[in-house]
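In: sequence and predicted structure below; questions after.
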Amino acid sequence: MNLNMRITMNNVNTDVIQHNKLPNLVLDKLMDWIMDGKLHMGEKLNTEELASKLGVSRMPIREALSSMEKMGLAESIPYVGTRLAKLTQEDVRQIYIARQALEPVAASYACNKVTEKDIELLEKIHEQYKMTVRQDEVPAKEIYILNRYYHFSIYNISGLTRICSMIESLWDCLSFFKLIYGQKFIKDKNDRENMILEHESYLQALKMKDSDKLYKLLWDNLAKRIEDIPYDATAYFEE
């Protein structure tokens, strides 16, 4: 990921944009609509309607919907079609419990393999993250992407490819939750500063190669996430 990249979506112009870029632009727009509350959990996604709204053919729509399925944002239902994912409070809780079991392990192993080059990359991502969350108008989607990039830049250092793959799958399942949560997160300055402090604590533990400390930091922070899952998850997502 280019740290200088800003995630934006302008009007789709099929005369200017190359065909192979259209699916990404369509995906970008659909993610914007999710965060703006224009698309809701469980909502059916009609290929022809979306193609008409965006002024593109059905092929980039299908490719974008396929990407959304891989990200955990949508699901394909036989005889029904594609619809946005729908998570219950219990679904979210169990996914976080699974994350709590795996992510501290990957992070602690990363402490044993981290290099100066790894630290430099993490510092760059963290600086970009700080600048982004402290803007007057905070882009929720960019925060989501940078946060994910930061975490997986840590986990992948571990070399535990199978575990990292499982963690990535869990993050994909929570994509809808994280995107919508991001809209609420950016409204609270204290929440934003606390996330910066969390990232800094991970970085310091990595620099010290203190695997026990990093394990505990992640375990405790994920425990807080489990405790803070809203009672009525569906209503939370659709606000």
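Out: Received, thanks.

In: contacts, neighbours, all on C-alpha from now
Out: Will do.

In: centroid residue for this protein?
Out: Y144 (4.6 Å; CA atoms, centre = their mean).

In: elements contacting the lengthiest helix in the chain?
Out: Across the chain, the longest stretch assigned as helix under DSSP state H is helix 89-111. In terms of contacts (3 or more CA pairs under 8 Å, 6 or more residues apart in numbering; DSSP states H and E), helix 89-111 is packed against helix 140-155, helix 161-173, helix 189-207, helix 211-227.

In: please compare the first structure with the one that follows:
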Amino acid sequence: MAKLGYDESDNLVNSLRGRVFNKLRKQILTGAYKPGDSLIELRLSEELGVSRTPIREAIRQLELEGLVTSIPNKGAVVKGVTDQDVEDIFTIRTMIEGLAARWAAEKITEEEIVELKEALEFEEFFTIKNDAEHLMKYDSRFHDIIFRACKSRPLMHMLSTFHHYIQNARNNSFETPGRPAKALDEHRAIFEAISRKDGETAEKLTVEHIRNASRIFHQKHQK
């Protein structure tokens, strides 16, 4: 059997490192690993069935993203996402996610419009079924399609990262009575604006959608 060439083998390593990073980031952002928890390379290596090298690289990337910090004689410790981080992300999203919706309205393809409509239909189905897990999946897909349709890689990457970071806040938002149905109505209006290529309205509706989610977060965290 022929050995893998350098490029192929490098791609495999990068792919493995990426999967480990995504797994650990998800566990931190969903609260499986809480602030103050230690990320022990040997234990993670055994749990994930990989060598310590991709674990070490993933932890280094998590540190660059500010989700973990290295403490002398203790190793990598989870920092997680604070309430202030979430507030900051909501504020930034109100400034740039509307732009993504405007650009999506201008650049979206017919295939992406079909995808967006399908995500909306699934969101409606799971809203009626009161199935929070699947509802969140298609709510995220709705936004992801818009990010992709805006045809801006920097904007898409930034907004996708933000969505990961506020996953818990978004989950909590959907536990608020009446919010899933209201969010669905907001998505319907955004879809209609994008599908008729009305960038100005799509931007305005998206900003209002994010502000509504932000208000719910503030209400839940008021003392």
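Out: Good, I have the coordinates. Computed from a predicted model, the values in this text were never measured in an experiment.

In: that older thread, what residues does the longest helix of structure 1 touch?
Out: The contact list for helix 89-111 of structure 1, computed with CA atoms under 8 Å, 6 or more residues apart in numbering, reads 154-160, 163-164, 167, 170, 173-174, 205-207, 209-212, 214-216, 218-219, 222-223, 225-226, 229-234.

In: buried ones among those?
Out: Buried by 16 or more other CA atoms under 10 Å: 154-158, 163-164, 167, 170, 173-174, 205-206, 209-211, 214-215, 218-219, 222, 226, 233-234, out of the contacts of helix 89-111 of structure 1.

In: ok, now which ones touch I229 of structure 1?
Out: So I229 of structure 1 contacts Q89, V92, R93 (CA under 8 Å, 6+ apart).

In: make a markdown table out of these and add neighbour count.
Out: Converted to a markdown table, the contacts of I229 of structure 1 look like this (neighbours: other CA atoms under 10 Å):
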| residue | neighbour count |
| --- | --- |
| Q89 | 14 |
| V92 | 19 |
| R93 | 18 |
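
In: turn the residues you listed into CSV, columns for distance to M71 of structure 1.
Out: Below are these laid out as CSV (distance: CA to CA, whole Å):
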residue, distance to M71 of structure 1
Q89, 19
V92, 15
R93, 18
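
In: ok, of the residues you listed, which one's closest to K29 of structure 1?
Out: Nearest to K29 of structure 1 among these: V92, at 24.7 Å, using CA to CA.

In: any idea what the closest one aligns with in structure 2?
Out: Taking TM-score structural alignment, the alignment pairs V92 of structure 1 with V86 from structure 2.

In: what does V114 of structure 1 give?
Out: Using TM-score structural alignment, the equivalent of V114 of structure 1 in structure 2 is I108.

In: K74 of structure 2 versus that match, what's the distance?
Out: I108 of structure 2 sits 49 Å away from K74 of structure 2, going by CA to CA, to the nearest Å.

In: what do you get for T176 of structure 2?
Out: For T176 of structure 2, the distance to K74 of structure 2 (CA to CA) stands at 39 Å.

In: likewise for A202 of structure 2?
Out: As for A202 of structure 2, its distance to K74 of structure 2 is 48 Å (criterion: CA to CA).

In: same check on N14 of structure 2?
Out: Distance, N14 of structure 2 to K74 of structure 2, using CA to CA: 27 Å.

In: more neighbours: the two, which one.
Out: N14 (14 against 10; other CA atoms under 10 Å).

In: which SSE is the more buried one in?
Out: If you go by DSSP states H and E, N14 of structure 2 is part of helix 6-29.

In: how much does whichever helix or strand comes after that helix stray from structure 1?
Out: Downstream of helix 6-29 of structure 2, the first helix or strand assigned by DSSP H and E is strand 38-39. Once fitted to structure 1, strand 38-39 of structure 2 is off its aligned match by 2.2 Å on average (mean CA distance after the TM-score superposition for structure 1).

In: in structure 1, what stretch matches strand 38-39 of structure 2?
Out: Per TM-score structural alignment, the counterpart of strand 38-39 of structure 2 in structure 1 is residues 44-45.

In: chain center to that stretch: distance?
Out: 21 Å (CA atoms, centre = their mean, to the nearest Å).
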